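Asker: Below is the structure, and that's it, no one-letter string:
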């Protein structure tokens, strides 16, 4: 772990925390119950188990954040949000935070604010193991590519790189995996942590292409006016890396894969 980078990130978090007034509107700070939006069908990140409880890297990060806020909530509630419903869930107050492989993008920042990122993933591609014709994103031309409503991953392929893939639109990434394994589509291209969870679940049935095309900065979605709450979350994320928890959680959920994991503090967005 590179001490200089971590120290700089901590200094940034502390400096940012000293400014801002919290904006107008309610803040997560001091809430007795904190409602956190999560995924329900992403193995390794956010998965709802048969008994109704949730498990995964995002779930553990959400629990850590809640436990280390300056004014700790007495209760945490997880609420399922779909990729297409994350912004509205925050804007309408359905949830206080979203921790759900939520990549920070300029368009999303016009609707919600982001603390973090708490991890920087990379977009890669998952195919069936017996698929030999897909070696990089260009090979997706003419192939059936999963397109999750509300996700930007498929756009990085078809819009940013102008690859003429055949889009198969579905509500969630869990639907992508089901369609990949039953031969209803040819590839899933999205964040490597999502794909790593799928690969761990399906074993030898699927494989990584191992040709990343972008950085995906996972942020904690929060209301635009809640500067104070955003700064508080940033401090907890820094603590999570400094005390070694982030590295332990990454190893816990993805250590069995061949993914290269980063355990240094990411460069923060800044609040306000």
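Answerer: Sure thing, it's come through. From a predicted model like this one, the values you see are computed outputs, not experimental measurements.
Asker: all contacts plus neighbour counts: C-alpha atoms, from now on.
Answerer: OK.
Asker: my read: residue 141 touches residue 165, true?
Answerer: Yes. Counting by C-alpha atoms under 8 Å, residue 141 touches residue 165, with 4.6 Å between them.
Asker: Mind jotting down where the strands sit in the stretch 51-200 of the chain?
Answerer: 54-55, 75-80, 97-98, 113-128, 144-148, 166-170, 188-191 (DSSP state E, counting those that start in this stretch).
Asker: Distance to residue 43 and mean neighbour count added to the ones you listed, as TSV?
Answerer: Output for those, formatted as TSV (distance: least, C-alpha to C-alpha, whole Å; neighbours: other C-alpha atoms under 10 Å):
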stretch	distance to residue 43	mean neighbour count
strand 54-55	8	20
strand 75-80	14	17
strand 97-98	17	28
strand 113-128	14	24
strand 144-148	16	25
strand 166-170	17	16
strand 188-191	13	26
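Asker: Tabulate the ones you listed (CSV), appending distance to residue 267.
Answerer: Listed next are those as CSV, based on distance: least, C-alpha to C-alpha, whole Å:
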stretch, distance to residue 267
strand 54-55, 26
strand 75-80, 27
strand 97-98, 19
strand 113-128, 7
strand 144-148, 27
strand 166-170, 32
strand 188-191, 18
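Asker: so which of those comes closest to residue 31?
Answerer: strand 75-80 (9.0 Å; C-alpha to C-alpha).
Asker: And residue 270, how far from residue 171?
Answerer: Between residue 270 and residue 171 the distance is 31 Å, computed by C-alpha to C-alpha, to the nearest Å.
Asker: between those two, who's got more neighbours?
Answerer: A count of neighbours by other C-alpha atoms under 10 Å puts residue 270 above the other of residue 270 and residue 171, at 18 against 15.
Asker: can you pull the contacts of the more buried one?
Answerer: Residue 270 makes contact with 16, 115, 116, 231 under the criterion C-alpha atoms under 8 Å, 6 or more residues apart in numbering.
Asker: take a look at this one as well, against the first:
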């Protein structure tokens, strides 16, 4: 009898433990969960160092177009703002972050291309950007060929400046800095004559209060960059929900409001909202 009583008691304890574990599942982060909201959280990968797109502010808050898009999408997935955890996701680690389940989705100037699509599913696109030039407001540089003999800045490891040099301005003097903030500061001081990367990134930097009114975009379309939201390969349910959220964001006007808020001060002439599933080559 004693053995039976102990066994029964153990079974009861085990049952209670299993029940508690099941109930407690709702409070865990949902980096790779179902995306159903409830009591959980959603982890979203963004950039922390791109003003106008993805920026961690000094007070710990986040701002930028990618942040606004991600917040809107998360809401449509059933998450409140306090259930969103933004995770810094550097360009080189985006595919791995999704594969590991570190984040549920990524909105971080993530251009859709065939190589990346082998490892990641993409919702969107939600923005069509182009490689462009940022110059001083009174600059006479209006096209890529004007860069011959001029100092052109981009970040170390980027191919943007090299592409301009090879295709348009073989006499351009290439300057490589550690980050775009340094390039923009160089443009302000006169150390460089132009900065090149995606127009959305350039517009975000130029829209900062300390730079307002000093720069302009040349308005060139040297490449097409279709920004998509990265989703773990094979997660069709989340992919479909994110696409539906992006379509709603455009239709209810929230997309254009986010563009105007984050890029407007730089005079960014954005392309119309792209259609989900349509990639501009």
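Answerer: Ah, there it is. Quick caveat: nothing in here was measured; it's all calculated off a predicted structure.
Asker: ok so, going back, and of the strands of the stretch 51-200 of the first structure, who's closest to residue 45 of the first structure?
Answerer: Closest to residue 45 of the first structure of the strands of the stretch 51-200 of the first structure is strand 54-55 (C-alpha to C-alpha; 7.3 Å).
Asker: Out of the strands of the stretch 51-200 of the first structure, flag the one nearest residue 104 of the first structure.
Answerer: strand 113-128 (7.0 Å).
Asker: residue range for that closest one in the second structure?
Answerer: Using TM-score structural alignment, strand 113-128 of the first structure corresponds to residues 121-136 of the second structure.
Asker: which non-adjacent residue is nearest the residue nearest to the spatial centre of the second structure?
Answerer: By C-alpha atoms, centre = their mean, the second structure has its centre lying nearest to residue 108, at 1.6 Å. Distances taken as C-alpha to C-alpha, 6 or more residues apart in numbering place residue 46 nearest to residue 108 of the second structure, at 4.6 Å, with adjacent residues excluded.
Asker: so what corresponds to that neighbour in the first structure?
Answerer: Residue 46 of the second structure maps onto residue 38 in the first structure, with residues paired by TM-score structural alignment.
Asker: What is the burial count for its match?
Answerer: Counted with other C-alpha under 10 Å, the neighbours of residue 38 of the first structure add up to 29.
Asker: repeat for residue 106 of the first structure
Answerer: Applying other C-alpha under 10 Å, I find that residue 106 of the first structure has 7 neighbouring residues.
Asker: quick one, what contacts it?
Answerer: Contacts for residue 106 of the first structure (C-alpha under 8 Å, 6+ apart) come out as none.
Asker: same thing with residue 278 of the second structure?
Answerer: Neighbouring residues of residue 278 of the second structure by C-alpha under 8 Å, 6+ apart: 124, 125.
Asker: let's see 6 Å
Answerer: Listed by C-alpha atoms under 6 Å, 6 or more residues apart in numbering, the contact set of residue 278 of the second structure is empty.
Asker: what about residue 141 and residue 165 of the first structure, which has more around it?
Answerer: residue 165 (21 against 16).
Asker: From residue 188 of the first structure, how far out is that one?
Answerer: According to C-alpha to C-alpha, residue 165 of the first structure and residue 188 of the first structure sit 11 Å apart.
Asker: where exactly do the helices run in the stretch 151-281 of the second structure?
Answerer: Applying DSSP state H, counting those that start in this stretch to the stretch 151-281 of the second structure gives helices spanning 160-167, 180-189, 199-206, 236-251, 254-263.
Asker: what does the third one correspond to over in the first structure?
Answerer: For helix 199-206 of the second structure, the aligned range in the first structure is residues 192-199, judged by TM-score structural alignment.
Asker: Leaving out chain neighbours, which residue sits closest to residue 195 of the first structure?
Answerer: Nearest non-adjacent residue to residue 195 of the first structure, counting by C-alpha to C-alpha, 6+ apart: residue 126, 6.5 Å away.
Asker: Give the full set of residues in contact with that neighbour.
Answerer: Contacts of residue 126 of the first structure by C-alpha under 6 Å, 6+ apart are 187, 188, 207, 208.
Asker: Also residue 11 of the second structure?
Answerer: With contacts defined as C-alpha under 6 Å, 6+ apart, residue 11 of the second structure has no neighbours.
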